[in-house]
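Q: 3D, please:
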Amino acid sequence: MFLREIIKLNEKINAPDKYPFNVPAIKHFDNIALNKNVTFFVGENGSGKSTLLEAIAYQCGFNTAGGSRNNLYELVSSEAKLGDFIRLSWMPKINNGFFLRAESFYNFASHLDELAKEDRRVYHYYGGKSLHEQSHGESFISLFTHRFGQKGIYLLDEPEAALSPQRQLAFLNIIHELQKSAQIIIATHSPILLGYPNAEIYNFNVSPIELIKYEDTEHYQITRRFLENKNFYLKELLD
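A: The predicted model follows:
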């Protein structure tokens, strides 16, 4: 493990009633301790999990539009509004890693294509060819298997967006191999990914943010109830 704690700098916040500081989960947290190599952030859209993950990426020096410290390209939506208001506690400090944003992955792939015009060896870390020449799921898996093999910290925002259930299962194995030498923080809605054993899960649907057991997450409970009582749920929803 490298990143041990995320600390919000409340004394620096001058407008606590403005976004993102007025988001309940963000407003009421002071610090989050990280005790495992794999940590999940869960919560509804707008709960603050992606906002905090982006702020961590900002403090790590990663491109907040997606990428590493070496990927310099512009994207209007990449502003990390929380980034200057948190402090990261390291032991030891590490600079290597990657920030994956599913929503801006297309822009990252285009950035690589621009770099490859000068040196096609850039594709070596992404499966040997342009990510645009692979399916969405294939390009994600290529990134995970070829680019994520080094010691570092990896921040993933909804990686399941491009992964079928079968590929999510395959990704669990990638997580397992990667966590042996790296730290991983994942914001996700996937009950499959959340099932990774011995990970910490932080629930952003409550304030302050708190740890939650896998079986107590809404993702697990709703999925299990639907699969066990599909006809009942469909009748309630559609009739």
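
Q: C-alpha from now on. contacts and neighbour counts both.
A: Fine.

Q: check the chain for its longest helix and report it.
A: In the chain, ranked by residue count with DSSP state H as the criterion, the top helix is helix 165-178.

Q: could you also give me the structure for this next sequence, so I can compare it with the first?
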Amino acid sequence: MVLENKWQYLRSIILLRDKITSFSQYPFSLPVICTLETLEFHPRVTFIVGENGTGKSTFLEAIAVAWGFNPEGGTINFNFHTRNTHSELYKYLRLVRSAKKPRDGFFLRAESFYNLATNIDELGPDLINSYGGRSLHKQSHGESFFAAFMNRFGGRGLYILDEPEAALSPVRQMALVSRIHDLVRQDSQFIIATHSPIIMGYPEAAILQLSAGGFETVRYEETEHYMVMKEFVNNREKMLKVLLMP
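A: Next comes the predicted model:
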């Protein structure tokens, strides 16, 4: 399956290394940052994967804020904040944009989605309607995530998602893959940080794996997420014996 996308909005980023005074301090000390110069994105879907603590969320947050999104998530128009915890990395990124401008966009951040839902309620019924007409707080965590994907994501947009699988069952993760595909066909671009082997299985995507050496482009079957999950499912009893040894 090959899908053309002439609507790539974010082509690449450049780290302004000459403006950084020290790579020994966070977040510049992260391997993903201190080894970074230029990073190109897939015109449709780019996955950023890696172990906890490698800097996926920090990196994704910086891209989103540099684009103009609120650090806690939402569309460009959201400006609420509950706690100012985002790093200053965004100030040192140069975004290489295409001539095409997105009509839509959203930064979904799993850890602050509750705060986003609260702000939507505070802004009133007109905004709630764009998320399906029902308060996100009156739905389960997974339902509220999915309501945003299905109702608020309108196509021809740049969508930056940080661990969207956090509240989704495996079935809903597969439904999200289908939704991503629908939106790609509507001229959308996605940048997604994820641990989900289901979501990162979307075909024809770029998978950028973070390690001590920085970014590495890998095939789906080469990701640690896929290999560990496959090994566990195929050899559950053997692995549990090892994991549960006294």
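
Q: what's the TM-score here?
A: After superposition, the two chains reach a TM-score of 0.95 (TM-score structural alignment, normalised by the length of the first structure), with 236 aligned residues with a Cα RMSD of 1.2 Å.

Q: picking that back up, average distance between the longest helix of the first structure and the second structure?
A: Compared with the second structure after fitting, helix 165-178 of the first structure has a mean deviation of 0.5 Å; criterion: mean Cα distance after the TM-score superposition for the first structure.

Q: buried residues of stretch 147-158 of the first structure, list them for me.
A: Going by neighbour count (16 or more other Cα atoms under 10 Å), the buried part of stretch 147-158 of the first structure is 147-149, 151-158.

Q: one more: stretch 43-59 of the second structure?
A: Across stretch 43-59 of the second structure, burial judged by 16+ other Cα under 10 Å covers 43-50, 54-59.

Q: which residue is the nearest non-sequential neighbour of the aligned partner of residue 196 of the first structure in the second structure?
A: Under the alignment (TM-score structural alignment), residue 196 of the first structure pairs with residue 202 in the second structure. Closest residue in space to residue 202 of the second structure, ignoring its immediate chain neighbours: residue 177 at 6.4 Å, by Cα to Cα, 6 or more residues apart in numbering.

Q: run a quick neighbour tally on the equivalent of that neighbour over in the first structure.
A: Counting by TM-score structural alignment, residue 177 of the second structure lines up with residue 172 in the first structure. When neighbours are counted by other Cα atoms under 10 Å, residue 172 of the first structure registers 17.

Q: wait, residue 172 of the first structure sits on residue 196?
A: Yes. Using Cα atoms under 8 Å, residue 172 of the first structure is in contact with residue 196, at 6.7 Å.

Q: report the contact partners of the closest residue to residue 77 of the first structure other than its chain neighbours.
A: Spatial nearest neighbour of residue 77 of the first structure, excluding adjacent residues (Cα to Cα, 6+ apart): residue 65 at 7.2 Å. The contact partners of residue 65 of the first structure, taken as Cα atoms under 8 Å, 6 or more residues apart in numbering, are 74-75, 77-78, 101, 104, 108.

Q: how far away is residue 65 of the first structure from residue 5 of the first structure?
A: 23 Å (Cα to Cα, to the nearest Å).

Q: now swap in residue 151 of the first structure and tell me
A: Residue 151 of the first structure is 19 Å from residue 5 of the first structure, where distance means Cα to Cα.

Q: residue 40 of the first structure too?
A: Distance of residue 40 of the first structure to residue 5 of the first structure, given as Cα to Cα: 14 Å.

Q: what does residue 135 of the first structure give?
A: Distance, residue 135 of the first structure to residue 5 of the first structure, using Cα to Cα: 36 Å.

Q: can you pick out the residue with more neighbours from those two?
A: residue 5 (16 against 11).

Q: tell me the counterpart of the more buried one in the second structure.
A: Match for residue 5 of the first structure (TM-score structural alignment): residue 12.

Q: quick check: its match touching residue 38?
A: Yes. In this structure, residue 12 of the second structure is within contact of residue 38 by Cα under 8 Å, at 7.0 Å.

Q: how about the helices of the second structure, start to end?
A: Using DSSP H, helices in the second structure cover 31-34, 56-67, 113-123, 125-129, 141-147, 170-184, 224-234, 236-243.

Q: reformat those as JSON lines; add distance to residue 207 of the second structure.
A: Output for the helices of the second structure, formatted as JSON lines (distance: least, Cα to Cα, whole Å):
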{"stretch": "helix 31-34", "distance to residue 207 of the second structure": "15"}
{"stretch": "helix 56-67", "distance to residue 207 of the second structure": "13"}
{"stretch": "helix 113-123", "distance to residue 207 of the second structure": "25"}
{"stretch": "helix 125-129", "distance to residue 207 of the second structure": "34"}
{"stretch": "helix 141-147", "distance to residue 207 of the second structure": "23"}
{"stretch": "helix 170-184", "distance to residue 207 of the second structure": "15"}
{"stretch": "helix 224-234", "distance to residue 207 of the second structure": "12"}
{"stretch": "helix 236-243", "distance to residue 207 of the second structure": "27"}
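
Q: among the ones you listed, which is nearest residue 215 of the second structure?
A: With Cα to Cα, the closest approach to residue 215 of the second structure among the helices of the second structure belongs to helix 31-34: 6.4 Å.

Q: against which helices or strands is the closest one packed?
A: Helices and strands touching helix 31-34 of the second structure, by 3 or more Cα pairs under 8 Å, 6 or more residues apart in numbering; DSSP states H and E, are strand 206-211, strand 214-218.

Q: among those, which is the most enclosed?
A: strand 206-211 (a mean of 22; mean count of other Cα atoms under 10 Å).

Q: how close does that strand sit to the first structure?
A: Strand 206-211 of the second structure: mean distance to aligned residues in the first structure after superposition is 0.7 Å, counting by mean Cα distance after the TM-score superposition for the first structure.

Q: what angle do that strand and helix 56-67 make?
A: 120 degrees (axes from the mean of the first three to the mean of the last three Cα atoms, to 10 degrees).

Q: how about residue 199 of the first structure: what's its closest non-neighbour residue?
A: Excluding the flanking residues, the one nearest residue 199 of the first structure by Cα to Cα, 6+ apart is residue 38, at 5.1 Å.
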